[in-house]
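> Sequence first, then the predicted structure, then my questions.
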Amino acid sequence: MTTFEERTTVHAFRDDALGEHEAVGLAAAIRRGEVGAAEAARDAAERVRAVEARLHAVQAYAESPAPAAGAGGAFAGVPTFVKDNTDYRGLPTGHGSAAFSPREARRHAPFTRQFLSSGVTVLGKTRLPEFGFSPSTEYEAAEPVRNPWNTGHSAGGSSGGSAALVAAGAVPIAHANDGGGSIRIPAACCGLVGLKPTRGRVVANAQSRQLPLDIVSDGIVSRSVRDTAAFLAAAETYWRNPKLPPVGLVEGPSGRRLRVGFMLDSPNGVTTDAATRAAVTDTVATLRRLGHTVEPVAPAIDPRFTDDFLTYWGLLSFLIGAGGRTFGPDFDRRRMDGLSRGLHAAYVKNWRSTPGVLRRLKRTKVAYAAAFRGFDLLLSPVLAHTAPPIGHLSPTVPYPELVERILRYVAFTPVDNIVGTPSISLPAPTATEDGLPVGVLFSGRPGSERTLLDVAFTLEADRPFRRVQDA
């Protein structure tokens, strides 16, 4: 049981080189010479040390962090972290797993190079649940990553370490990636902006290219829409997918009137809790007040979608277990955690369904595209309920009970991963009774990041997002 002392708010904001800057503001201060990049890195490292004993968000530290080569880019000198499922040369990549001893990466992953092109200074690696399978960053035999708004609650997953550090003010932005909600879930839990780009918008990672259905997109978590918009523009200057419309730099709301379809409950029948419903209905009212057209919508998703996605998740666990020695010569799948082992065992019992599962999942894009007819965006909850207490989604919970809890929590985000559409989690102005953030989700057609950023800027300007330092 969580003690009273653990149920506290933690933040690192102070009067130093970072101040209350987000990434764009800090980079501008560095360019003007008001702050040095080395000073920003030093003060960020001190902030991390100040909160790490309470949040447990860091997996590894870089020995001598320095601005990326060239020191140019939109985020030149901005301190940050890379998630520990992505290679950063000189640091081990552990994937949150105790099943092997991680080896030091010999080269940067392709997305790491794209991220570094923005000029960031990498301070280290952030923690994630084993192989990113869980929506909460918890472990069988290690401290969980805790939510800075209330340390008795989950910071979300799988990019939980990144979200905890950004929400606490230790760094302005951090790398995140998303294969079923892993950018958007921790953003919702921690009161952040989390955009999952369109499939193919950023450089694909090596694992994605090997999957029968690529569901993973890389990005960041941030405290402002401006930082997320600047990240997409910076990523595009390094590499742009010619098959997608360019995003460019979006700097504020366009004033365009949008048609938005909204839902309160998941198409798979999961109902949302009161705080989550209030966040969505409040957002609907705000959009209407600002002149947008908002109407209910009910996407006709195949009722087998949830089971099919779970089977695909099990296939991923099976493939990791079968080819685990690529992670390290001492890999032992018996040391994988309870969730990973449960997914693996469930898939082994049901592997013959794989061709049908893949066919149905690929067909989801037809029904999802139909839901957008007449609408520019879809609005929904990010999650069916707010951030759970630590332990609710622990891998020590028996697998049948754990997976049931996960399915009643992660009821909205996976569709965008399967279809490849972009979506963004935004902090709602409402909160739970004990002050926890609540997120709302906007999803768009492939390539519609500009529209997502447009509505995000609109809502942020109307009611600025709550800040943990004011809690």
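Right, received. Where do you want to start?
> CA atoms for contacts and neighbours, from now on please.
Noted.
> Show me the strands in this structure, by range?
Using DSSP state E, the strands found in the chain span residues 58-61, 79-83, 121-126, 146-147, 150-154, 173-178, 193-196, 217-222, 259-262, 293-296, 377-381, 423-431, 437-444.
> most tightly surrounded among those?
Of all the strands of the chain, strand 146-147 carries the top mean neighbour count, a mean of 34, counting by mean count of other C-alpha atoms under 10 Å.
> picking up where we left off before, could I get the strands of the chain as a markdown table with distance to residue 236?
Listed next are the strands of the chain as a markdown table, based on distance: least, C-alpha to C-alpha, whole Å:
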| stretch | distance to residue 236 |
| --- | --- |
| strand 58-61 | 28 |
| strand 79-83 | 19 |
| strand 121-126 | 19 |
| strand 146-147 | 32 |
| strand 150-154 | 33 |
| strand 173-178 | 16 |
| strand 193-196 | 15 |
| strand 217-222 | 12 |
| strand 259-262 | 27 |
| strand 293-296 | 31 |
| strand 377-381 | 23 |
| strand 423-431 | 18 |
| strand 437-444 | 19 |
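> Which of those sits closest to residue 102?
Of all the strands of the chain, strand 58-61 sits nearest to residue 102, with 11.3 Å by C-alpha to C-alpha.
> tell me what that closest one is packed against?
Secondary-structure packing of strand 58-61 (3 or more C-alpha pairs under 8 Å, 6 or more residues apart in numbering; DSSP states H and E): strand 121-126.
> by contact count, what packs against the strand it packs on?
Contacts defined by 3+ C-alpha pairs under 8 Å, 6+ apart place strand 121-126 against helix 37-55, strand 58-61, strand 79-83.
> What distance do you get for the residue nearest the centre of the chain to residue 382?
Most central in the chain under C-alpha atoms, centre = their mean is residue 183, positioned 1.0 Å from the mean C-alpha point. Distance from residue 183 to residue 382, counting by C-alpha to C-alpha, to the nearest Å: 11 Å.
> same thing with residue 448?
Distance, residue 448 to residue 382, by C-alpha to C-alpha: 18 Å.
> which of these two has more neighbours?
For residue 448 versus residue 382, the count of surrounding residues by other C-alpha atoms under 10 Å is larger for residue 382: 31 against 21.
> Put this next to the first one:
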Amino acid sequence: MTRVHAYGDDALGDLDAVGLVERLRAGEVSIPEVVEAAIARTEQVAGDLGAVAHADFARARRTARDPHGGYFAGVPTYLKDNVDVAGWPTMSGTDAWAPRAAKKDGDLARMYLATGLIPLGKTRLSEYGFSPSCEHPRLGPVRSPWDTARTAGASSAGSAALVAAGAVPIAHGNDGGGSIRIPASINGLVGLKPTRGRLAQDAVIRQQPIAIVADGVLTRSVRDTAAFLREAEQVFRPLQMPPIGDLTRPGRKRLRIALNTTGVERGADAEVTALTEEVARLLEDLGHTVVEAEAPVPATFREDFLLYWASLALALLSGGRRLHGRSWVRAHHDNLTEGLASHAKRHLHRLPGAMIRLRRSTREAALFFERYDVALTPTLAHPTPAIGYLDPTQDYAAIVEKLYDWVAFTPLYNVTGTPAVSLPLATASNGLPQGMMFGAGWGREAVLLELGYELEQARPWARIQD
């Protein structure tokens, strides 16, 4: 097992983003020093991890000399390479067209950077975010810093790997089927998928028929995630849901928590089930009530979600030449993307019914969270696989079967639009992080953050540098 990280005695130290803000405000370090440290750390681990899609250190240095305002002013970060940032290409995890610079920031980047964060570049994802493991046949895999023989997950793989390795304390991710929570689980991070509509998003995501994608961040602490959501709320305030506000400590209310390890169709393996039950006992020791409960999903959920997911691939491939011009090469797409598009084309007549049933899941979730404050499941059904397990050059059917064996719990929250967070509360027998997922009702991120604070205090998670 080869572990890679860049922690050291420099301006970043081992601080999270909030700790770095405090150090900057105290004048103990300068913004240029912090940015230089992040650049040096990125260069130290980039070759081993394969996490960087596009670097622009010159821009970061210019911004460090003349930083924008905002709570996070001076804190270095990365954005995922499926959102537009002015002057940088957006490749969405593929090499199917020639890179060209975005003309302006997308809505997400404008909101994200208004908090003061300084971007060093963009991070890699699996092709269009379809796979939970980033293993591009030509660009190479993104590797976990905890064990470089294993995947860093996906689709926000690059962001998670760089945060876990200590290159930056916080990075952007987004989540259409688990793509913040999956790499958070693998890399020992906090990964919260907010409620649908909580944060600003680029138009291409907002225009999806069912808005399954939510933007957020990968962090090493609950307080960093809470602080980011607080600051984002100052920039983009969705009036249709309750504010999150400034959360800095555990909640006092004891919660009724639903435990499930059987998933939508396929459940967790024996080891992960035992780890989840151990967390349930911790919750009971803290005074919460834990009750076993079935997931609020119909028997058709798996096939309906797969068909809708596949329809997004079909739309991307059908419109590729129109969107990207003559440089677009369909043959550069991997077997998963092509297989999903073919699946959607064969079953397109079933799509309207599938979408109706998926939308109905939102109502079922609302009823579920009238009975329970929080739901507990493992984030992933078995420990982190090696690079190659989800190699996208495999036969499509084989990839999908392996995918469902592993990603059994996360997609439900994308369909319902309700918030969910992965917390690094467990360690598998191989010594690698194993995340636990907590979900709540519409607009109730505050419940998850307060519970996160409590669990972080009760069971501090392992650090890669230890």
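Okay, I see it. What you are looking at is a predicted structure, and each value in this text was computed from that prediction instead of being measured.
> so what number do they get for TM-score?
The TM-score (TM-score structural alignment, normalised by the length of the second structure) is 0.97; 462 aligned residues with a C-alpha RMSD of 1.3 Å.
> quick one on the thing from earlier: report the separation between the residue nearest to the centre of the first structure and residue 113 of the first structure.
Per C-alpha to C-alpha, residue 183 of the first structure is found 19 Å from residue 113 of the first structure.
> Look up the closest residue to residue 450 of the first structure, ignoring the ones flanking it.
Leaving aside its sequence neighbours, residue 450 of the first structure sits nearest to residue 247 (C-alpha to C-alpha, 6 or more residues apart in numbering; 5.9 Å).
> Based on its surroundings, how many neighbours for that neighbour?
By other C-alpha under 10 Å, the residues close to residue 247 of the first structure number 18.
> What does residue 133 of the second structure correspond to in the first structure?
Taking TM-score structural alignment, residue 133 of the second structure has residue 136 as its aligned residue in the first structure.
> now residue 367 of the second structure
In the first structure, residue 367 of the second structure lands on residue 370 (TM-score structural alignment).
> How much space separates that match from residue 194 of the first structure?
Taking C-alpha to C-alpha as the measure, residue 370 of the first structure falls 25 Å from residue 194 of the first structure.
> same check, this time on residue 126 of the first structure
Distance check for residue 126 of the first structure against residue 194 of the first structure: by C-alpha to C-alpha, it reads 16 Å.
> mind listing what residue 166 of the second structure touches?
Contacts for residue 166 of the second structure (C-alpha atoms under 8 Å, 6 or more residues apart in numbering) come out as 5-7, 14, 41.
> ugh, wrong one, I meant residue 69 of the second structure
Listed by C-alpha under 8 Å, 6+ apart, the contact set of residue 69 of the second structure reads 114-116.
> Residue in the first structure paired with residue 149 of the second structure?
Aligned counterpart of residue 149 of the second structure in the first structure: residue 152 (TM-score structural alignment).
> give me every residue that touches the residue nearest to that match when sequence neighbours are not counted.
Of all residues not flanking residue 152 of the first structure in the chain, residue 7 sits nearest, at 4.7 Å (C-alpha to C-alpha, 6+ apart). Applying C-alpha under 8 Å, 6+ apart to residue 7 of the first structure gives the contacts 150-153.
> just curious, which of those is nearest to residue 319 of the first structure?
Using C-alpha to C-alpha, the contacts of residue 7 of the first structure come closest to residue 319 of the first structure at residue 153, 31.4 Å.
> The closest one touches residue 146, doesn't it?
Yes - between residue 153 of the first structure and residue 146 there is a contact under C-alpha atoms under 8 Å: 6.2 Å.
> any common contacting residues for the two?
With C-alpha under 8 Å, 6+ apart, residue 153 of the first structure and residue 146 have common neighbours residue 390.
> Just give me the neighbour total for residue 26 of the second structure.
10.
> corresponding residues in the first structure for stretch 238-249 of the second structure?
With TM-score structural alignment applied, stretch 238-249 of the second structure matches the range 241-252 in the first structure.
> got the buried residues for the matching stretch?
Within stretch 241-252 of the first structure, the residues that count as buried by 16 or more other C-alpha atoms under 10 Å are 246-248, 250, 252.
> List just the nearest of those residues to residue 158 of the first structure.
residue 247 (26.2 Å).
> mind checking how far that closest one is from residue 18 of the first structure?
From residue 247 of the first structure to residue 18 of the first structure the distance is 28 Å (C-alpha to C-alpha).
> Repeat that for residue 113 of the first structure.
Distance, residue 113 of the first structure to residue 18 of the first structure, using C-alpha to C-alpha: 24 Å.
> Please apply the same query to residue 178 of the first structure.
Going from residue 178 of the first structure to residue 18 of the first structure by C-alpha to C-alpha gives 28 Å.
> And for residue 110 of the first structure?
29 Å.
> Who has more neighbours out of these two?
A side-by-side neighbour count of residue 110 of the first structure and residue 18, using other C-alpha under 10 Å, places residue 18 first with 28 against 16.
> Around residue 37 of the first structure, how many other residues sit close by?
Around residue 37 of the first structure there are 25 other residues, counting by other C-alpha under 10 Å.
> And it, what's its match in the second structure?
Counting by TM-score structural alignment, residue 37 of the first structure lines up with residue 31 in the second structure.
> what's near enough to touch that match?
24, 64-65, 74-75 are the contacts of residue 31 of the second structure under C-alpha under 8 Å, 6+ apart.
> how does it look with 7 Å?
By C-alpha atoms under 7 Å, 6 or more residues apart in numbering, the residues touching residue 31 of the second structure are 64, 74.
> same check, this time on residue 254 of the second structure
Going by C-alpha under 7 Å, 6+ apart, residue 254 of the second structure touches 287-288.
> and stretch 112-122 of the second structure, which stretch of the first structure?
Aligned by TM-score structural alignment, stretch 112-122 of the second structure falls on residues 115-125 of the first structure.
> Run through who's touching that stretch.
The contact list for stretch 115-125 of the first structure (C-alpha under 7 Å, 6+ apart) reads 58-62, 65-68, 71-84, 234-235, 238.
> and with 8 Å instead?
With C-alpha under 8 Å, 6+ apart as the criterion, stretch 115-125 of the first structure contacts 41, 45, 58-62, 65-84, 91, 231, 234-235, 238.
> Could you give the separation of that stretch from the chain centroid?
Remark: stretch 115-125 of the first structure is offset 17 Å from the chain centroid, using C-alpha atoms, centre = their mean, to the nearest Å.
> What segments of the first structure are helices?
Ranges of helices in the first structure, per DSSP state H, are 23-31, 37-55, 110-116, 160-167, 184-190, 206-209, 225-238, 274-289, 305-322, 338-350, 354-371, 399-407, 414-419, 449-462.
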